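In: Sharing a model prediction with you, sequence too.
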Amino acid sequence: MTQLTAPRRQRVSVRGLVDDLGPTQAANGLVALVFAATGPVAVILAVGTAGGLSRVEISSWIFAVFFLNGLLTIAASWAYRQPLSFFWTIPGTVVVGKSLDHLTWPEVLGAFLVTGALIVVLGLTGWVGRAMAVIPLPLVMAMVAGVFLRFGTDLVGAVRSDAAIAAPMVLAFVALSRITSLGRWMPPVLGALLVGAAAVGIAGSFAPASGPVLASPTFQAPVFTTGALLELVVPLAITVLVVQNGQGVAVLNQAGHRPPINVATVWCGIGSMLSATIGGISSCLTGPTSSLLVASGKRERHYAAAVVCGALALVVGLFAPLFVRLMLATPPAYVATLGGLAMLRALQGAFVASFAHRFTLGALVTFLVTITDVTIFNIGGAFWGIVLGLAASWILEPADFDHRE
């Protein structure tokens, strides 16, 4: 068994957390939560509806992935004083959607439970940390760039398709970024969020539908079948450990943090097992959300943004049906512009880390395969991008392995 990284001996007090929490950290935490509660939730809604899940089952799913992962995020970020943001595997949700046309929901829940147990074992043995150390950082960051690229292209598309909403947001972001004296009081992304909300109100394009307010988490008994386990467990574990956790760890390393990989893996497994009991998919250390949390502010205060994000996730979990209806009632351009602006620096950093020095050809292969999203054996392009990029570097850039830092 491996030695798990212990939390800080001197925990941050509540007073210390309050001192570290400023407008920048609050804004980063809010934007990260808004991101998680819009596009990714829409994926759950689409998969659940297409798979024939009831409103109660979908509501319980959303409650699980927000409330339980919010608790994990608060506890881990506070204990380790790092922005350890836990949510759920979006690629895994897509994989599950492809299986619901021939598997029952209880069979899928059984696969969720076994996946969580497998992830716990891999974290305790230390295999995950050793595997991640083998993969060069430029390749992982190229995968991150490929995953994040759509946020940039969606931003451009939003300005083109709905300039009345997107253009004021972009102008506000540029002004607050350029005029640093204003930016210190009003973080650029938060300013874009508020200006966009005003633009949506003026345009009269906010029309939420009626429906329940509070979530209804219900215990759901799993069913274990060989077919479902063979089909889902390995792909789900890969999306958590390689695709999602790989992104999260790479983003945090790039920001100067040193996340406890094995501990985070164990927490993902425990969160996955708890979530599965009420219909939620596997937990992971997210890449996009982590990028938003470390987008600005001092490194030693990034954890405060994660605590804010986790606390807001608890609220979203409790009021999941209401919150999702409100967010999805805004024009698509609002969410696309907000996400794109928030991810600009993260995307820039990913490209710089990918192509600045070594493993540049492997990074290019990784990037191209990732954005193409080639799916083999129900495993998406982000994983195959790493595999093929590593192969390309191994064959065509062997000298770079001899000079790794």
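Out: Structure received.
In: Could you use CA atoms for every contact and neighbour count after this?
Out: OK.
In: thought residue 219 was touching residue 275?
Out: No. Using CA atoms under 8 Å, residue 219 is not in contact with residue 275, being 9.9 Å away.
In: putting a second one here so we can go through both:
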Amino acid sequence: MLRILNDMSLSALVAGFVAVLIGFASSVAIVFQAAQAAGADSNTIVSWIMALGFGMGATCFFLSLWYRSPVITAWSTPGAALLATSLGTISYAEAIGVFVFAGLLTLLTGASGLFDKVMRLVPLPLACAMLAGVLFQFGLAIFDSMMSDVFLVGVMSLTYLVCKRFVPRYSVLFVLVVGVAIVLVRSDESLMLDIPFDVGGFVWVWPEWNLSALIGIGVPLYIVTMTSQNIPGVAVMRSSGYQTPVSPLISWTGFTSIILAPLGGFAFNLAAITAAICSGEECHKDPKRRYIAGLAAGIFYGLAGVAGASVVALFSIFPATMIAALAGIALLGTIGINLKNAMVDDSNREAALVTFLVTVSGVSFGGIASAFWGLLFGVICLLLSNIKLK
């Protein structure tokens, strides 16, 4: 406890809070759609949010504490999008069976050590290029949002530039404060009073097994979670210099999914976007003290789980333009350093460029996301360029 207190910093706490804010506000609507597609009523949807909040909170806090690195987990956003379009033909209990099955596949992948071995074969420049490609759209979103609300995003961007010059560690904090202040000043006075402050309850449903659903939905859920979430999540840690063992992390996310699936915790995984916020220099200059952001994210996720529907209602008052701008601004430094690391080595530059372009393109073959294909095409390019002709 004494070490944690000594390592505590405001910038790391802010990074953890911003990660939770962006994680919830940017994709909670998709989780709602997935729950509704599964046939969940209002009480069950609250159980989903609570289970996801507690699951992410526990894994963030205890894994970050154990490994002394910012281990940030998240729900599977692409998995939720998949479920929103796939669960309409099966019962809710069978949907729970799908969640348990996908979690079991994830647990076996981590326990076997296969995922860790594969990721260690990927050169760092390619991993950085892939991560830059994943985050690139968030940087562009700053200026897309500016077209919709030039005053809000313009003031937030100017705040960042000024604070980056004078108080770089707290630049994201000031951007957040300024954004929230503008939103509240613009809003109706009774806006905050309309938010219900309720503590929800869990709804437990035992799983039922439908073989066609396990194969047709469970396997794709596992694949998109591994390729779209866990691969970029590992890339974030590696590009930030953390050599945290991957297999135990994957195993714990799979185990958490299995345990919380009957409550609505459909899929947990390593985060990429929010992890990048907690792993960069804006969090803390000393990489050894950035794990505090993981602890903070865990606590805030846990509080979000306790509040349930209230937190969802609170996050809903923030406009999409503010959330998009905040995410992009918080990730600017990470995008820049990963582009630099990807292109600095002449021998890997072309392969890294291919990885970046394929990832940015958003191509998807067989339901597998572009992050996977970016790495694959980059590795193929690297192997071919290293063939020596006699």
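Out: Yep, that arrived. Being a predicted model, the structure only gives us computed values, none of them experimental.
In: picking up where we left off before, out of residue 219 and residue 275 of the first structure, which sits in the more crowded spot?
Out: It is residue 275, of residue 219 of the first structure and residue 275, that has more neighbours when counted by other CA atoms under 10 Å, with 30 against 13.
In: between residue 219 and residue 275 of the first structure, what contacts are shared?
Out: Between them, residue 219 of the first structure and residue 275 have no joint contacts when contacts are counted by CA atoms under 8 Å, 6 or more residues apart in numbering.
In: Which of the helices or strands spans the aligned partner of residue 43 of the first structure in the second structure?
Out: For residue 43 of the first structure, the aligned residue in the second structure is residue 30 (criterion: TM-score structural alignment). Here residue 30 of the second structure is covered by helix 10-37, with elements defined by DSSP states H and E.
In: What residues sit buried inside that helix?
Out: Judged by neighbour count using 16 or more other CA atoms under 10 Å, the buried positions of helix 10-37 of the second structure are 11-28, 30-37.
In: can you check stretch 286-302 of the second structure too?
Out: Buried positions in stretch 286-302 of the second structure, judged by neighbour count with 16+ other CA under 10 Å: 287, 289-302.
In: Which of these sits closest to residue 59 of the second structure?
Out: Set against residue 59 of the second structure, the nearest of those by CA to CA is residue 298 (7.2 Å).
In: roughly how far apart are that closest one and residue 308 of the second structure?
Out: Residue 298 of the second structure sits 15 Å away from residue 308 of the second structure, going by CA to CA, to the nearest Å.
In: quick one: secondary structure of residue 87 of the first structure?
Out: State at residue 87 of the first structure, reduced to three classes by DSSP: H, G, I helix; E, B strand; the rest coil: strand.
In: separation between the residue mapped onto it from the second structure and residue 294 of the second structure?
Out: Across the two structures, residue 87 of the first structure finds its equivalent in residue 74 of the second structure, going by TM-score structural alignment. Applying CA to CA, the value for residue 74 of the second structure to residue 294 of the second structure is 12 Å.
In: same deal with residue 332 of the second structure?
Out: Between residue 332 of the second structure and residue 294 of the second structure the computed distance is 20 Å (CA to CA).
In: Ok, residue 100 of the second structure next?
Out: In this structure, residue 100 of the second structure and residue 294 of the second structure are separated by 26 Å, where distance is defined by CA to CA.
In: what's the answer for residue 334 of the second structure, then?
Out: When distance is defined by CA to CA, residue 334 of the second structure is 17 Å away from residue 294 of the second structure.
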